[in-house]
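>>> Build me a model from this:
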Amino acid sequence: MDLATRVGHALQASERMLCTAESCTGGGVAQAVTEIAGSSAWFDCGFVTYSNVSKIEMLNVSNALIAQMGVVSEEVAGAMAEGALANSNADVALSTTGIAGPTGAVPGKPVGTVCFAWSSAERTHTERLVFQGDRAAVREQTVIHALQGLLRFIE
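A predicted model of the protein is given here:
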């Protein structure tokens, strides 16, 4: 809650609105920020794009990009965040795509692999991390890192 509150204060101070594009977190980031009373002043909307089709149709992620890089990639995370910005009234977006487990690992991408992106009109920053733990732990760590990364991105 403290982290989401800090995000809200930072967004309000910079007069920006946030949107999210989430896959592996299933809307967990949007839930965390909307737990804060008054978040409608700085949170525009969230896209939960769990399937590849939803990423393509709702966020304009290229099917060719998914085929080339894999859905769990920094490139797809960046496209998701940029697509969320293009399809919302927000000024800044964050995205998550990953393998929360316990299945889904592929060569080079073990369970716990998560790609993040933070985007504004000026730039997009991406990261790839590998978290430890069960599905719930990976998802929780992902939400926390997404919000911490957002604070760094906007401050």
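>>> drop to CA atoms for contacts and neighbour counts, all remaining ones
Noted.
>>> wait, residue 125 sits on residue 119?
Yes - between residue 125 and residue 119 there is a contact at 6.4 Å, judged by Cα atoms under 8 Å.
>>> In stretch 33-41, which residues are buried?
Buried residues in stretch 33-41, defined by neighbour count with 16 or more other Cα atoms under 10 Å: 33-34, 39.
>>> now stretch 24-34
Buried residues in stretch 24-34 (16+ other Cα under 10 Å): 24-30, 32-34.
>>> Next, give me the two most distant ones among those residues.
Greatest spatial distance in these: 24 and 34, 18.3 Å, computed using Cα to Cα.
>>> still on that earlier bit, so which of the buried residues of stretch 33-41 sit within helices?
Judged by DSSP state H, the subset of the buried residues of stretch 33-41 located in helices is 33-34.
>>> Reformat the buried residues of stretch 33-41 as JSON lines; add distance to residue 15.
JSON lines is the format used below for the buried residues of stretch 33-41 (distance: Cα to Cα, whole Å):
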{"residue": "33", "distance to residue 15": "16"}
{"residue": "34", "distance to residue 15": "17"}
{"residue": "39", "distance to residue 15": "13"}
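>>> Can you give me the neighbour number for the residue lying closest to residue 105 once chain neighbours are set aside?
Take residue 105 and drop its neighbours on the chain: the residue closest to it by Cα to Cα, 6 or more residues apart in numbering is residue 111, 5.1 Å away. The burial count assigned to residue 111 is 22, neighbours taken as other Cα atoms under 10 Å.
>>> this one as well, want them side by side:
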Amino acid sequence: MTASDQELSEAGARLGKLLERQGRMVVTAESCTGGWVAKVLTDRAGSSAYVLGGLVTYSNSAKEGLLGVSGQSLADHGAVSEPVVREMVAGALAVTGADVAVAISGVAGPGGGSEDKPVGTVWFAWGRGQASTEAVVAHFPGDRDQVRRQAVLFALQGVSDFLGAS
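From the prediction side, this is the model:
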């Protein structure tokens, strides 16, 4: 199972139109997707109306230094965890002043997995502030590219659902 370029493009366009209608700016804080969510959102002409920016915080030191993720959270829970993606959202909002943020941290593979966090485990969070942040974990099958594609699609759809309900 994978997400096609067309599916990603359509999901990005849907979220972009929703952000435009609501007059909101989004920021991405990405780890395992390496900026792919920001890429999909900025593929659409006029995306500067709703994309404030994106931060690729692949390493733990980048998560700490750029987003203010607690070293204690990283030590206690690991980068692929609910506390860390929640802190990534909070940090991205604080650093940029965006209206909404999405954060992604996962194990895309082929290595790096563990018994409790196998390859394909990805944590997501999206929110407009600490009180409104939602976090969810997903487990995707496939190789590195397939896991990343599915994670990008899941993130785009998740933020769309979140904003549609708020």
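>>> one step back: quick check: neighbours shared by residue 125 and residue 119 of structure 1?
residue 78 (Cα atoms under 8 Å, 6 or more residues apart in numbering).
>>> More neighbours: which of these two?
Legend: neighbour count by other Cα under 10 Å for residue 125 of structure 1 and residue 119, higher for residue 119 (28 against 17).
>>> Next, the contact list for the counterpart of the more buried one in structure 2, please.
Aligned counterpart of residue 119 of structure 1 in structure 2: residue 127 (TM-score structural alignment). Applying Cα under 8 Å, 6+ apart, we find residue 127 of structure 2 in contact with 89, 100-102, 133-134, 162.
>>> switch to 7 Å and redo it
By Cα atoms under 7 Å, 6 or more residues apart in numbering, the contact set of residue 127 of structure 2 is 89, 100-102, 133-134.
>>> dump the residue contacts of the closest residue to it other than its chain neighbours.
In space, residue 127 of structure 2 comes closest to residue 133 once its chain neighbours are excluded; the distance is 3.9 Å by Cα to Cα, 6+ apart. By Cα under 7 Å, 6+ apart, the residues touching residue 133 of structure 2 are 86, 125-127.
>>> can you pick the most crowded of these?
residue 126 leads the contacts of residue 133 of structure 2 on contacts (other Cα under 10 Å) with 31 neighbours.
>>> just the buried residues of stretch 33-41 of structure 1 now: which is nearest residue 67 of structure 1?
Using Cα to Cα, residue 33 comes nearest to residue 67 of structure 1 of the buried residues of stretch 33-41 of structure 1, at 31.9 Å.
>>> what does the closest one align to in structure 2?
In structure 2, the residue paired with residue 33 of structure 1 is residue 41, using TM-score structural alignment.
>>> Pull the contacting residues for its match.
Contacts of residue 41 of structure 2 by Cα under 7 Å, 6+ apart are 12, 16, 47.
>>> with those residues in mind, which one is nearest to residue 140 of structure 2?
Nearest to residue 140 of structure 2 among those: residue 12, at 19.6 Å, using Cα to Cα.
>>> Okay, and the closest one sits in which element?
Element membership of residue 12 of structure 2 [criterion: DSSP states H and E] is helix 5-22.
>>> Past that helix, which element shows up next along the chain?
strand 26-30.
>>> Which position in structure 1 pairs with residue 151 of structure 2?
So residue 151 of structure 2 corresponds to residue 142, using TM-score structural alignment.
>>> How is that match assigned, secondary-structure-wise?
helix (DSSP: H, G, I helix; E, B strand; the rest coil).
>>> That one and residue 98 of structure 1: what is the separation?
Residue 142 of structure 1 sits 9 Å away from residue 98 of structure 1 when distances are taken as Cα to Cα, to the nearest Å.
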